[in-house]
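Asks: What follows is a predicted structure for the sequence shown.
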Amino acid sequence: MPKRIMKGVVVSAKQDKTAIVRVERTFTHPMLKKIVRKSNKYHAHDENNAAVEGQTVSIRECAPKSKLKRWELVTDEGSDA
């Protein structure tokens, strides 16, 4: 089964080897027909503590690393920091 990959913004990188990433999605409300923005926060494993707050990163599903961490940062070579 393929692993999901999502893009988001790092909200917090204060923990050791963990980054909290906010992923935002937009959709049309079924009844109001307006565009709605929703966001979720994911705890992602950051092996090298490379994430910086405000940075746009990609995360992908992985096997559980702790109670909350089910995602890991994808290392993008050549991305702007």
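Replies: Right, received. Where do you want to start? Numbering: from 1, shown residues only.
Asks: going forward, measure contacts between C-alpha atoms and count neighbours the same way
Replies: OK.
Asks: Using the three-state scheme, assign the closest residue to residue 5 other than its chain neighbours.
Replies: The spatial neighbour of residue 5 that comes closest, neighbours along the chain excluded (Cα to Cα, 6 or more residues apart in numbering), is residue 60 at 4.4 Å. Classification of residue 60 using DSSP: H, G, I helix; E, B strand; the rest coil returns strand.
Asks: What residues does the residue nearest the centre of the chain make contact with?
Replies: Centroid-nearest residue in the chain: residue 21, 3.8 Å away (criterion: Cα atoms, centre = their mean). Residue 21 sits next to 8, 9, 10, 11, 12, 41, 42, 43, 44 when contact means Cα atoms under 8 Å, 6 or more residues apart in numbering.
Asks: another one to put next to it:
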Amino acid sequence: MPKRILKGVVVGASANKTISVLVERDVMHPIYRKPVRCSKKYAAHDEHNKYKVGDIVEIIESAPISKTKKWIVAA
């Protein structure tokens, strides 16, 4: 099964080797049939502390690294 790849914006980079990535997507409202923007934050592993707030990154699904980290930043 292929691993999922998501694209988002870094919104937090204060923790060591961890960044928070905000991923937004458009979904159709089930009743009103209008596009609605949904967002979700993911904790991603950043081995070299390379990314800062505002950077656009791609994250790849991986085996669990910690309790909340299940994504790795694509190099």
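Replies: That came through, no problem. In this text the structure is predicted, and so the values were computed from the model without any measurement.
Asks: contacts for stretch 39-59 of the first structure?
Replies: 5-13, 16-25, 65, 68-76, 81.
Asks: Which parts of the first structure are helices?
Replies: Ranges of helices in the first structure, per DSSP state H: none exist.
Asks: Could you write me a PyMOL select line covering just the buried ones among the contacts of residue 21 of the first structure?
Replies: Here is the PyMOL command that selects the buried residues among those (16 or more other Cα atoms under 10 Å):
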select buried, resi 8+9+10+11+12+42+43+44
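Asks: Please narrow the contacts of residue 21 of the first structure to those residing in strands.
Replies: 8, 9, 10, 11, 12, 41, 42, 43, 44 (DSSP state E).
Asks: Identify the residue of the second structure aligned to residue 2 of the first structure.
Replies: In the second structure, the residue matched to residue 2 of the first structure (TM-score structural alignment) is residue 2.
Asks: Just give me the neighbour total for that match.
Replies: Each residue near residue 2 of the second structure was counted by other Cα atoms under 10 Å, and the total is 5.
Asks: likewise residue 62 of the first structure?
Replies: Neighbours of residue 62 of the first structure under the rule other Cα under 10 Å: 15.
Asks: How about the contacts made by it?
Replies: 3, 70, 71, 72.
Asks: For those, which PyMOL command selects only the ones that are buried?
Replies: A single PyMOL command selects the buried members of the contacts of residue 62 of the first structure (16+ other Cα under 10 Å):
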select buried, resi 70+71+72
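Asks: want to try CSV for the contacts of residue 62 of the first structure, with distance to residue 36 of the first structure as columns?
Replies: As requested, these are exported to CSV (distance: Cα to Cα, whole Å):
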residue, distance to residue 36 of the first structure
3, 26
70, 26
71, 25
72, 27
